[in-house]
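*Asks:* give me the fold of what follows.
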Amino acid sequence: MQYLMLIYKDEAKLQAASAEERAAHGQGYGELNAVLGQEGGVGRGTATWPANITTVRLRDGKTETSDGPYVETGDRVGGFFLIEAEDLKAAVEIAERVPDAKYGGVEIRPIQQ
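*Replies:* From the prediction side, this is the model:
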């Protein structure tokens, strides 16, 4: 199944991170892009709205998921990935690898074919 992952970031939180954390953030995107690049192309579809949306955040090393497209104050859309995943659980596992899940959130929307 295909999922659109909208990446929300809070620049203030990222700027407050240590130099090592910011370097890990950039390296994390490089690693994620390499993994997703190996998956091959994806087709086209329409993202669902507002049903079936899950938002993933990493806080204090723990994954938080919530139903719905809820962003925190200061979060702005910073990018997106269109991914192929077996199911929502697999999509959440990919979203956990998005570095901005620590500084914002990743909204997962199933694509209707």
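
*Asks:* when you work out contacts or count neighbours from here on, use the C-alpha atoms and nothing else.
*Replies:* Will do.

*Asks:* list the buried residues in whatever helix or strand G30 lives in.
*Replies:* Take DSSP states H and E as the rule and G30 turns out to sit in helix 19-38. Burial within helix 19-38, assessed by neighbour count using 16 or more other CA atoms under 10 Å, is assigned to 25, 28.

*Asks:* any idea how far that helix is from the chain center?
*Replies:* Relative to its chain's centre, helix 19-38 lies at 13 Å (CA atoms, centre = their mean, to the nearest Å).

*Asks:* right, and the helix or strand after it?
*Replies:* strand 46-47.

*Asks:* for the closest residue to F80 other than its chain neighbours, the count of nearby residues, please.
*Replies:* Closest residue to F80 apart from its sequence neighbours, by CA to CA, 6 or more residues apart in numbering: L6 at 4.5 Å. L6: 21 surrounding residues under other CA atoms under 10 Å.

*Asks:* let's compare: structure for the following, please.
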Amino acid sequence: MTQYLVAIHHPDGYDPSVAEDEAMSRGIDALNDEMKAAGVRIFVGGLHPAKNAKSLRAQPDGEVLVTDGPYLETKEHVGGFWVLEAADLNEALAWGRKAAVACRAPVEVRPFHE
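*Replies:* As a prediction, this is how the structure comes out:
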């Protein structure tokens, strides 16, 4: 079976205290329970806002430059993710559809290299 990343994308400046209500939390909890019961969930994690990120870049002199903020300036950032083990892409996409509904956000599904 292949492992897939199911990543939730939030708009820049996303504030979960404003955007996420009790119904959304219950939906995400129910999805997590369903994934566990199906035996597909390997790992799940929510991320702090992109403004809390640190970016590291190797310099020609061998030093590593650390800067505040995300690596890319974008309008959306990964806000959380699941790592799932699914039989095929179609199964992973079915879980991704459920994630998009539960999280009320765009979702990206991508396989890991084997």
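
*Asks:* follow-up on the earlier one: list of residues touching the helix holding G30 of structure 1?
*Replies:* 14-15, 83, 97-100 (CA atoms under 8 Å, 6 or more residues apart in numbering).

*Asks:* try it again at 10 Å.
*Replies:* 14-18, 81-84, 94-95, 97-100, 102-103 (CA atoms under 10 Å, 6 or more residues apart in numbering).

*Asks:* so which of those residues sit within strands?
*Replies:* 81-84 (DSSP state E).

*Asks:* would you turn those residues into JSON lines with neighbour count and distance to V35 of structure 1?
*Replies:* Output for these, formatted as JSON lines (neighbours: other CA atoms under 10 Å; distance: CA to CA, whole Å):
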{"residue": "F81", "neighbour count": "16", "distance to V35 of structure 1": "12"}
{"residue": "L82", "neighbour count": "20", "distance to V35 of structure 1": "13"}
{"residue": "I83", "neighbour count": "22", "distance to V35 of structure 1": "11"}
{"residue": "E84", "neighbour count": "21", "distance to V35 of structure 1": "12"}
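
*Asks:* so which pair among the residues you listed is furthest apart in space?
*Replies:* F81 and E84 (9.8 Å; CA to CA).

*Asks:* common neighbours of these two, please.
*Replies:* Residues touching both F81 of structure 1 and E84 (CA under 10 Å, 6+ apart) are 3-4, 36.

*Asks:* let me know the closest of these to K89 of structure 1.
*Replies:* For those, the nearest to K89 of structure 1 is Y3 (11.4 Å; CA to CA).

*Asks:* since we're on that closest one, how many residues are nearby?
*Replies:* Y3 of structure 1: 26 neighbours (other CA under 10 Å).

*Asks:* which residue is the nearest non-sequential neighbour of it?
*Replies:* Per CA to CA, 6+ apart, closest to Y3 of structure 1 is P110, 4.4 Å.

*Asks:* how many residues are close by that neighbour?
*Replies:* P110 of structure 1: 26 surrounding residues under other CA under 10 Å.

*Asks:* any chance of CSV for the shared contacts of F81 and E84 of structure 1, columns distance to T63 of structure 1?
*Replies:* Listed next are the shared contacts of F81 and E84 of structure 1 as CSV, based on distance: CA to CA, whole Å:
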residue, distance to T63 of structure 1
Y3, 19
L4, 19
L36, 21
